[in-house]
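fold the following for me, if possible:
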Amino acid sequence: MRRFLRHPVRLVPLVFLVAILISTGLLMLRPMTVDNQQTPFMTALFTATSAISVTGLTVTDTPNYWSGLGLVLITVLTQLGGLGILTGAALVILTVSRRLGLHNRMLVQAETAEYGLGDVRRLLLHIATTVFACELAMTVIVAGRLWLAYDEPFWQALWEAAFHSIQAFNNSGFSLYREGLLAFARDAWIGLPLAVGGIIGGLGFPALFEAVREWRRPTRWAVATKLTIWGSAFLVTFGAVAFLVAEWANPRTVGAYGVPDKVVATFTQIALARTGGFEVVPTDLLREESYILLMWLMFIGGGSASTAGGIKVSTFFLLAFVIWAEVRGEPDVTVGKRRIATASQRHALAVALLSVAIVAIGTTALIVMTDKLPFQAALFEVTSAFSTTGLSVGVLSSLSDGGQFLLTVLMYVGRVGPLTFGSAIALNTRRRLYRYPEEQPIVG
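All right, here's what the predicted structure looks like:
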């Protein structure tokens, strides 16, 4: 226990695993399904992991399989997984007792990637305020649109809006519509609020709070904030333009839309595809170059300490700066007039290479487990699961239990793996009192 207290980040995978197992048991209860039948263990495990890891992949017809009680549970699990289980528990403790002990502050610090303990209470309040304010704003706009423009009953419109707003902000992809958001692809009043909410949720609280606090002086932002904010803006802009060019004349996706509708559908899909799994454009009808683009965006993911998955934006662009410095022959890697520590470069490289290895091994294993699954489809599903995105090409329900279990493990690893690995390395760094002689092996 003392070892756990020294490095509380080691508790994160265990807490997530326990939460998944408890949620699996709850989803197996008969009242959770429409037909009042017990859900098979593998289906419940897959759904619980998908919800807590804020992925949104599903092997069932969500609106027609789960009852209202089941959908409420999925919503709660998504919110809890997006906030972070330890962070959510700390919020409850803070609300009830008005105080937060040192142990709980250390746990929150480990889960939110904050290394200072003094402002954890204020950090928790800021997180709660930001999350619920964004989700409330999204819910009001979307509910009003569904009620006024689509003639849905008020309470039904409010429920559907709240459900999808929570899913979007937490970068998950569960939907109450069988075809996702395809019916609203050209509706800016529904697509854009969800897209903006997904972007905000995917930035990460540390970067978001600093950007808001120092919005008049972006030059004073920390390097991590600069990489996250400007990197996310570049990825969304570049991704939307590239996706629009690739699908412009595709009659099966956005080719038949007018120019404004093409822009709305493309921006919404790219903004949500980076980390959230809503389907705005038919995924199984995309052109090959669009698949490659989506897989790259999913693999990169969102910001550190956010609801998003992937290797993280800051990791990707930090490695880009490392390559640029190496190409130019510079001794130091600099970003915004700041020299990047060698330890940070090593951490970024380790996370990226481990992630590539996990996706490669997972793709190979899925192909071996499944008969006649194309390589591109297997790679897409594995990347989506590991990056906790939730997009699919429609093969999940046909996978064997082994294939579904493999994706379940990937969702779990994708949610807690990079966070735990990165934080554990940072907290475990040791200083040696000696150094070996240096040698330069041949590289390349």
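
when you work out contacts or count neighbours from here on, use the C-alpha atoms and nothing else.
Will do.

surely residue 325 and residue 340 touch.
No: between residue 325 and residue 340 there is no contact, the gap being 11.1 Å when judged by Cα atoms under 8 Å.

shared neighbours, those two?
Shared contacts of residue 325 and residue 340 (Cα atoms under 8 Å, 6 or more residues apart in numbering): 332-334.

among the residues you listed, which ones are buried?
Buried residues within these, defined by neighbour count using 16 or more other Cα atoms under 10 Å: 333-334.

now the shared contacts of residue 325 and residue 340 as a markdown table including distance to residue 301 and secondary structure?
Compiled in a markdown table, the shared contacts of residue 325 and residue 340 are given as follows (distance: Cα to Cα, whole Å; DSSP: H, G, I helix; E, B strand; the rest coil):
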| residue | distance to residue 301 | secondary structure |
| --- | --- | --- |
| 332 | 27 | coil |
| 333 | 23 | coil |
| 334 | 23 | strand |
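
closest to residue 133 among the shared contacts of residue 325 and residue 340?
The closest of the shared contacts of residue 325 and residue 340 to residue 133 turns out to be residue 334 (Cα to Cα; 36.4 Å).

coming back round to it: tell me which of the shared contacts of residue 325 and residue 340 is nearest to residue 129?
residue 334 (34.8 Å).

which ones are touching the closest one?
Here residue 334 is in contact with 321, 325, 340 (criterion: Cα under 8 Å, 6+ apart).

can you select the buried ones from those residues in ChimeraX?
If you want just the buried ones from the contacts of residue 334 in ChimeraX, going by 16+ other Cα under 10 Å, the selection is:
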select :321,340
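
sort out for me which of the contacts of residue 334 are in helices.
Counting by DSSP state H, the part of the contacts of residue 334 found in helices is 321, 325.

for the protein, longest helix please?
Among the elements of type helix in the chain, defined by DSSP H, the one spanning the most residues is helix 120-149.

C-terminal to that helix, what's the next element?
Using DSSP states H and E, the helix or strand that directly follows helix 120-149 along the chain is helix 154-169.

could you also give me the structure for this next sequence, so I can compare it with the first?
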Amino acid sequence: MDRLGRTDRRSWLGRLRDAVDALVKSSPSRFAILVFAALILLFTLLFSLPIARAGSGSGAPLHDAFFTAVSVICVTGLATVDMATYWSPFGNALVFIGVNIGGVGVLTLASILGFVISRRLGLRAKLIAASDTNPSRIHVGPVAERQAVRLGEVGGLLATVAITALVIELAIAVAMIPSMLRAGYDWFHSIWYSFYYSAMAFTNTGFSPNPGGMAPFEHDYWMQTLLMIGVFVGSLGFPVIFALARSWRTPRRWSLHVKLTITTTVILFVLGAGMFLLLEYNNPRTYGQLDAGPTVFQSLFMSAMTRSGGFATIDMHDLNGSSLLVSDMLMFIGGGSASTAGGIKVTTLAVLFLAAFAEARGAPAMEAFGRRIPRDMLRLSVSVVLWGATIVAVSSIAILQITKEPFDYVLFDVISAFATCGLSTGLTAELPPAGVYVMGATMFLGRVGTVTFAAALAASQRRQLYRRPEERPIVG
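Presented below is the predicted three-dimensional model:
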């Protein structure tokens, strides 16, 4: 009987392994989406438990538990409740664990789970993780091996993801402890808040564990600098971090992806800060009462946080309409590919600008840093932008119809949800349940990624053995 029981158990595990293997082979993207959806359902159940809610014998309402689970797993940072007071220590532990799981990334997370199930990192799992380093791998066309982590290095990439997250979060947390003590917290809360803020910065989430949020650190530039560092590093993307860890002394050996990501990120950071400085320096509700130095610093902080960080030292609804629009643009762009940030990604924007520049010069191909970029990358970039714009447009229309709130506030919060940024004008916290579910779906689609979602909906790539006659429509 025991022997028979052990045989049945092995058969059950074997059947599970075979089922997962078949699903991964049929569509890695769908498998990744299912993994993320399963995590959201699990955390929704956990947040619904009475033990997760502070000071109450009942659990959180379903829409609040669902929204919090999506926001945590998708590392967004939006909330319909006061995160510092609503959840119990168990609930806060769920938030801390969830953002670190979500920060790993959709496809990389699927690879790790596949590795756990099969006890080995097979070719298919390696392909999933490799596609997380470069979304172009799910499309037909030549992809230079230097533009992504090579297949044999995927094991190193997964180890780098875990080690990098641990080391960076630990270093930032230790550096934050003096700020917490200076703010008046005891040693226990100082350590807990430091690790919490560190995780929220590196994963680009933006939750605050303490009542009052960033208010106690409004003039603590050391604390704000550490938050900016965590957000910046997390938004670069694990493939970039992996490449920098291997060859940080030799920039000439960096891949085109690494160079485009770093260059575009720095340019957007500086331009964003300049725009906020220009548009808000005389706004009495934001920077109008500050001296020149603090105004420049807060502009830099705002530029970093609108890329996907989610922390704020001012109320978003106090910004001028022009600044809200700049914030919308920065949030929509987001951070680097396979990073903890959201948005359409900086490399997508870089490819679009390179295409426009090549078209203006009459050049036959897009080029950057001595490399030619294939034209199918332009098709992919346009698809990402169109899918993202469509999701934002549909969600904005739905929220406008549900709430009847001003368009600029609705657009700001919807883009923040899509780009998993976490900044809010205050609209999200006031949403009715119907609006909460719409915003939750927007966060999910934004985090999963427009490319991954589109690939999951597509049946399978098919080769076309013929070409139709060519004809040029009038454009422009």
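
now the TM-score, please.
Once superposed, the chains reach a TM-score of 0.93 (TM-score structural alignment, normalised by the length of the first structure), with 442 aligned residues with a Cα RMSD of 2.4 Å.

nearest to residue 353 of the first structure, of the contacts of residue 334 of the first structure?
Sorting the contacts of residue 334 of the first structure by distance to residue 353 of the first structure puts residue 321 at the head of the list, at 16.3 Å, by Cα to Cα.

map the closest one across to the second structure for me.
Using TM-score structural alignment, the equivalent of residue 321 of the first structure in the second structure is residue 354.

quick revisit: so which elements touch the longest helix of the first structure?
Applying 3 or more Cα pairs under 8 Å, 6 or more residues apart in numbering; DSSP states H and E, one finds that helix 120-149 of the first structure makes contact with helix 85-97, helix 102-112, helix 154-169, helix 188-203.

dump the ones you listed into TSV; add distance to residue 352 of the first structure as well.
What follows is these, written out as TSV (distance: least, Cα to Cα, whole Å):
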stretch	distance to residue 352 of the first structure
helix 85-97	25
helix 102-112	20
helix 154-169	25
helix 188-203	18
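
tell me which of those helices is the most buried.
Each of those was assessed for mean neighbour count using mean count of other Cα atoms under 10 Å. The highest is helix 188-203, with a mean of 25.

that one against the second structure, how far on average?
Once the two models are superposed, helix 188-203 of the first structure sits on average 0.7 Å from its counterpart in the second structure (mean Cα distance after the TM-score superposition for the first structure).

using the three-state scheme, assign the residue nearest to residue 288 of the second structure when sequence neighbours are not counted.
Setting aside the residues directly before and after it, residue 288 of the second structure is nearest to residue 282 in space (Cα to Cα, 6 or more residues apart in numbering), at 4.4 Å. Using DSSP: H, G, I helix; E, B strand; the rest coil, the secondary structure recorded for residue 282 of the second structure is coil.

residue 282 of the second structure maps to what in the first structure?
The alignment partner of residue 282 of the second structure in the first structure, by TM-score structural alignment, is residue 249.

how about residue 157 of the second structure?
Under the alignment (TM-score structural alignment), residue 157 of the second structure pairs with residue 123 of the first structure.

now do the match of residue 282 of the second structure against residue 259 of the first structure, distance only.
11 Å (Cα to Cα, to the nearest Å).

can you check residue 266 of the first structure too?
Residue 266 of the first structure sits 11 Å away from residue 259 of the first structure, going by Cα to Cα.

which one's more surrounded, the two?
The residue with more neighbours, out of residue 266 of the first structure and residue 259 and counting by other Cα atoms under 10 Å, is residue 266; that gives 26 against 11.

residue range for whichever strand or helix holds that one in the second structure?
Residue 266 of the first structure belongs to helix 259-273 when elements are defined using DSSP H and E. In the comparison with the second structure, helix 259-273 of the first structure aligns to the range 292-306 (TM-score structural alignment).

and residue 83 of the second structure, what's its match in the first structure?
So residue 83 of the second structure corresponds to residue 62, using TM-score structural alignment.

do residue 254 of the second structure as well
Mapped onto the first structure by TM-score structural alignment, residue 254 of the second structure lines up with residue 221.

list the contacts of that match.
The neighbours of residue 221 of the first structure, taking Cα under 8 Å, 6+ apart as the test, are 210-211, 214.

if you rank these by neighbours, which is first?
Neighbour counts for the contacts of residue 221 of the first structure peak at residue 211, which has 19 neighbours (criterion: other Cα under 10 Å).

which residue in the second structure aligns with it?
Correspondence of residue 211 of the first structure to the second structure, assessed by TM-score structural alignment: residue 244.

report all helices and strands that the helix or strand harbouring that match contacts.
Under the assignment given by DSSP H and E, the secondary-structure element containing residue 244 of the second structure is helix 238-247. Taking 3+ Cα pairs under 8 Å, 6+ apart as the contact definition, the neighbouring helices and strands of helix 238-247 of the second structure are helix 154-182, helix 256-280.

picking that back up, excluding sequence neighbours, find me the nearest residue to the match of residue 83 of the second structure.
residue 176 (6.7 Å).

that neighbour: how many residues sit nearby?
Should you count by other Cα under 10 Å, residue 176 of the first structure turns out to have 17 residues around it.

got a list of what it touches?
62-63, 160, 163-164.

could you save these as TSV and add columns showing distance to residue 414 of the first structure?
Compiled in TSV, these are given as follows (distance: Cα to Cα, whole Å):
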residue	distance to residue 414 of the first structure
62	23
63	26
160	28
163	23
164	22
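
residue in the second structure paired with residue 308 of the first structure?
Aligning on TM-score structural alignment places residue 308 of the first structure opposite residue 341 in the second structure.

which residues in the stretch 301-450 of the second structure form helices?
321-333, 346-361, 376-403, 407-418, 433-448, 450-457 (DSSP state H, counting those that start in this stretch).

what do we get in the first structure for residue 391 of the second structure?
In the first structure, the residue equivalent to residue 391 of the second structure is residue 358, according to TM-score structural alignment.

just give the number of residues close to that match.
Applying other Cα under 10 Å, we find 18 residues neighbouring residue 358 of the first structure.

what residues are up against it?
When contacts are counted by Cα under 8 Å, 6+ apart, residue 358 of the first structure is found next to no other residue.
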